[in-house]
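Engineer: generate coordinates for the sequence data below:
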Amino acid sequence: MNDNKQRLQAATNLDELYPVLDALRMTPGWHKKRPSLWPEPRTRFQPLHWSYDVGRVALDQAGRWIGMELAERRNLLLFNPVGDNDYDSVRTLVVAFQMLKPGEHARAHWHTPNAMRFVLDAEDGCYSIVNGVKVPMRTGDVLLTPAYAWHSHYNEGQGNAYWIDILDVPLVHLLEPMFWEEHPERYQPVTAEPEEHPFYRPHARNRELLAAAAPQDGVRRVLLDTANEIKTFDIGFTAIEAGSRRVQPRTTASRIIAVGQGRGTARIGGLTTQWARGDVLAVPSWTPYEIEAHEDAVLLEATDTPVMKALGYYREQ
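Structural biologist: Predicted coordinates for the structure are as follows:
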């Protein structure tokens, strides 16, 4: 410590002082390499659009060589080109297309991050087991996998099953409380097979909720009651009549939009793109967006609004 004090005292000007401070792992607040505060939110994450048609072909190709004995999950992570990132879709969420072939079993594991599945195409016989609860995976269904829950996926149908995964893994990476464990026997036993369960939000019920919502300029919105299962992101549906549009000003929340039905145009920040069923859109924080439907459309949206509100950081423009 005395040597450090002597080096500091020996400095005759700021140019001599700065390298000594740097060696001590001290940064002068007036001499930072980059600003630490700015007038409004900014992000390097980009608005992006991923095509389900393209992703499905990619999964089919990968399925020729990657089986469940080589990979825990046959999935394609939809990443945002920020630096060397090849994982995060937006700051707090990651999205993936996943596929399971007939007769395959994605082995059981648990982890800190919360997860949800939005089923795009699946025949009878496809299902998940979450903490022993067997729940169907049918086209249009939403499945929830809370943090620390054992979960595995099975396809006992005749065709490939495809779905979208959304997880808060990037948030867990930022906060660092990551835990993960594989099931010691690979297979998770079924302890219950209920017709209704909080882990399972069937397509028909979601449509009923949407139909009951009051329309506003051709747009209906419903937020699913999932806070007891997943505390870090909201899940909701938006129905947009053909010719109508949803306009959303900037908010501090990051969001993922997955198309369950329809076609249209999205304008997200500086990106204008044509979307279709199964496609995924990324809306980074503080990015305005507008969704226009060319035909009747249904969109699933996942957003980290609960985290922003819990921390007192949620704001709208």
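
Engineer: only C-alpha atoms for contact and neighbour calcs from this point on.
Structural biologist: Fine.

Engineer: now do the strands in the stretch 1-150 of the chain.
Structural biologist: Under the criterion DSSP state E, counting those that start in this stretch, the stretch 1-150 of the chain carries strands at the ranges 48-50, 75-78, 94-100, 105-111, 115-121, 126-130, 133-136, 142-145.

Engineer: contacts for the fifth one next, please.
Structural biologist: Just to be clear, that refers to strand 115-121. Contact partners of strand 115-121, identified using C-alpha atoms under 8 Å, 6 or more residues apart in numbering, comprise 137-147, 161-168, 230, 260, 278.

Engineer: all strands of the stretch 201-317 of the chain, in order?
Structural biologist: In the stretch 201-317 of the chain, the strands defined using DSSP E, counting those that start in this stretch lie at 219-223, 234-240, 245-248, 255-261, 264-268, 271-275, 280-283, 289-293, 297-303.

Engineer: quick one more, to check against the first:
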Amino acid sequence: MSLTEKPATSPERDAYYKKLDERSMSALWNVLSDIITPTPRSGCQPFKWDYDEARELLMESGGLITAKEAERRVLILENPGLRGQSRITTSLYAGLQLVLPGEVAPAHRHSQSALRFVVDGDGAYTNVAGERTLMHEGDFVITPPWAWHDHGNESDRPMVWLDGLDIPMASFFDASFAEGYGAESQPESIPRGDSLARYGSNLMPFGYEQQGLASPIFNYPYDRTREALEQMRLRNEWDPCHGLKMRYVNPLNGDDAMPTISTAMQLLPKGLVTDVYRATDATVFSVVEGHGRTTVGDTVIEWKPKDLFVVPSWAPVVHQAHDDAVLFGFSDRGVQQKLGFWREHRGG
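Structural biologist: I've put the predicted structure just below:
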């Protein structure tokens, strides 16, 4: 017998298995090939959400329910292979959140980590632990676990951002906690721009001791990220599988900016066709700039700005940029690396 085979059945064996079942037991040899697989096996499927279609549905929801009534007016991006589970990959949740002009998404906190990646609009804010930051397209914003946070829109246009959370991970460990603040907004007790000034300029306050595992910077502005990518372009050192890819880090230790969700931004120059790449971390992509095509196994995904798509674990992927393109991505890579699970394969 091998890992891909199951033993033959017989009346005697079936009777034995029935006795096991009555005692909440089962035989490993009957399920071994299902639980220890030669390669990753998941219901997660490659899929694209067209932003124009999603935005139309979001705007419709704005006329049906308020941000206050909904707590968070979000359309969950459910992977077609994981329907009904509120998952975009096996381990991660994603959704598109809408906050209309004049609205406030009430303050609350939870044990799950959350990222906000601004897809559409400028000028809304998020308040994390008393510090408010304005949000602009392409900004990456962190909400650490158990931090009070609320959102509001004082601009004159709707704001849409991508939410990414480790909800399935917290659920797996039965470690979900949440509570409301008791008011729509928390006080703005910290000057705006404080965290970026303290920790985002290659400086650190003297005597600072790390609190929690997330980065002390909670807004990574897109203009800084884009400038860094353009500066690195001058070296002309393109990774054959990724173009030019940079990960968001915690400046205190160089780890991922979030302990359970790895995030990155990559630049694909016009005409680039990447080498085949596969890795065990299923990845969610949000298109910031440009047009292109991503081939995931036998699935071809044509994308444009603001579209979102997902690449499952261990699926062979090739990106092709029709013009200069910028992609934001997030996955559970950091968790897998710390647990010793993560693996990649380049080319071929």
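
Engineer: report the TM-score for the pair.
Structural biologist: Structural agreement between the overlaid chains, expressed as a TM-score with TM-score structural alignment, normalised by the length of structure 1, amounts to 0.90; 305 aligned residues with a C-alpha RMSD of 1.9 Å.

Engineer: circling back: for Gln188 of structure 1, find the nearest of the strands of the stretch 1-150 of structure 1.
Structural biologist: Distances from Gln188 of structure 1 to each of those were compared using C-alpha to C-alpha; the shortest belongs to strand 105-111, at 6.1 Å.

Engineer: just put the strands of the stretch 201-317 of structure 1 in CSV and tack on mean neighbour count.
Structural biologist: Shown next, in CSV, are the strands of the stretch 201-317 of structure 1 (neighbours: other C-alpha atoms under 10 Å):
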stretch, mean neighbour count
strand 219-223, 19
strand 234-240, 23
strand 245-248, 16
strand 255-261, 23
strand 264-268, 20
strand 271-275, 16
strand 280-283, 25
strand 289-293, 21
strand 297-303, 22
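
Engineer: let me know which of these is the nearest to Gly157 of structure 1.
Structural biologist: Between Gly157 of structure 1 and the strands of the stretch 201-317 of structure 1, the tightest spacing by C-alpha to C-alpha is seen for strand 255-261, at 21.5 Å.

Engineer: which elements pack onto the closest one?
Structural biologist: Helices and strands touching strand 255-261 of structure 1, by 3 or more C-alpha pairs under 8 Å, 6 or more residues apart in numbering; DSSP states H and E, are strand 280-283, strand 297-303.

Engineer: against structure 2, where does that strand fall?
Structural biologist: For strand 255-261 of structure 1, the aligned range in structure 2 is residues 283-289, judged by TM-score structural alignment.

Engineer: could I get the contacting residues of Arg87 of structure 2?
Structural biologist: Contacts for Arg87 of structure 2 were tallied using C-alpha under 8 Å, 6+ apart; they are 77-79, 93-94, 168.

Engineer: quick one: the helices and strands packed on strand 255-261 of structure 1 as JSON lines, columns for distance to Pro249 of structure 1 too.
Structural biologist: As requested, those are exported to JSON lines (distance: least, C-alpha to C-alpha, whole Å):
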{"stretch": "strand 280-283", "distance to Pro249 of structure 1": "11"}
{"stretch": "strand 297-303", "distance to Pro249 of structure 1": "14"}
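
Engineer: please identify which of those strands is closest to His183 of structure 1.
Structural biologist: Relative to His183 of structure 1, the nearest member of those by C-alpha to C-alpha is strand 297-303, separated by 28.2 Å.

Engineer: that closest one vs structure 2, average distance?
Structural biologist: After superposition onto structure 2, the mean distance of strand 297-303 of structure 1 to its aligned counterpart is 0.8 Å, using mean C-alpha distance after the TM-score superposition for structure 1.

Engineer: how long is stretch 213-232 of structure 1 end to end?
Structural biologist: Across its full length, stretch 213-232 of structure 1 reaches 24 Å end to end, with C-alpha to C-alpha, to the nearest Å as the criterion.

Engineer: nope, stretch 124-136 of structure 2 is what I meant
Structural biologist: Calculated as C-alpha to C-alpha, the first-to-last residue distance of stretch 124-136 of structure 2 is 8 Å.

Engineer: likewise for stretch 233-249 of structure 2?
Structural biologist: In terms of C-alpha to C-alpha, the two terminal residues of stretch 233-249 of structure 2 are separated by 20 Å.

Engineer: likewise for stretch 110-130 of structure 2?
Structural biologist: Rule used - C-alpha to C-alpha; the end-to-end distance of stretch 110-130 of structure 2 is 16 Å.
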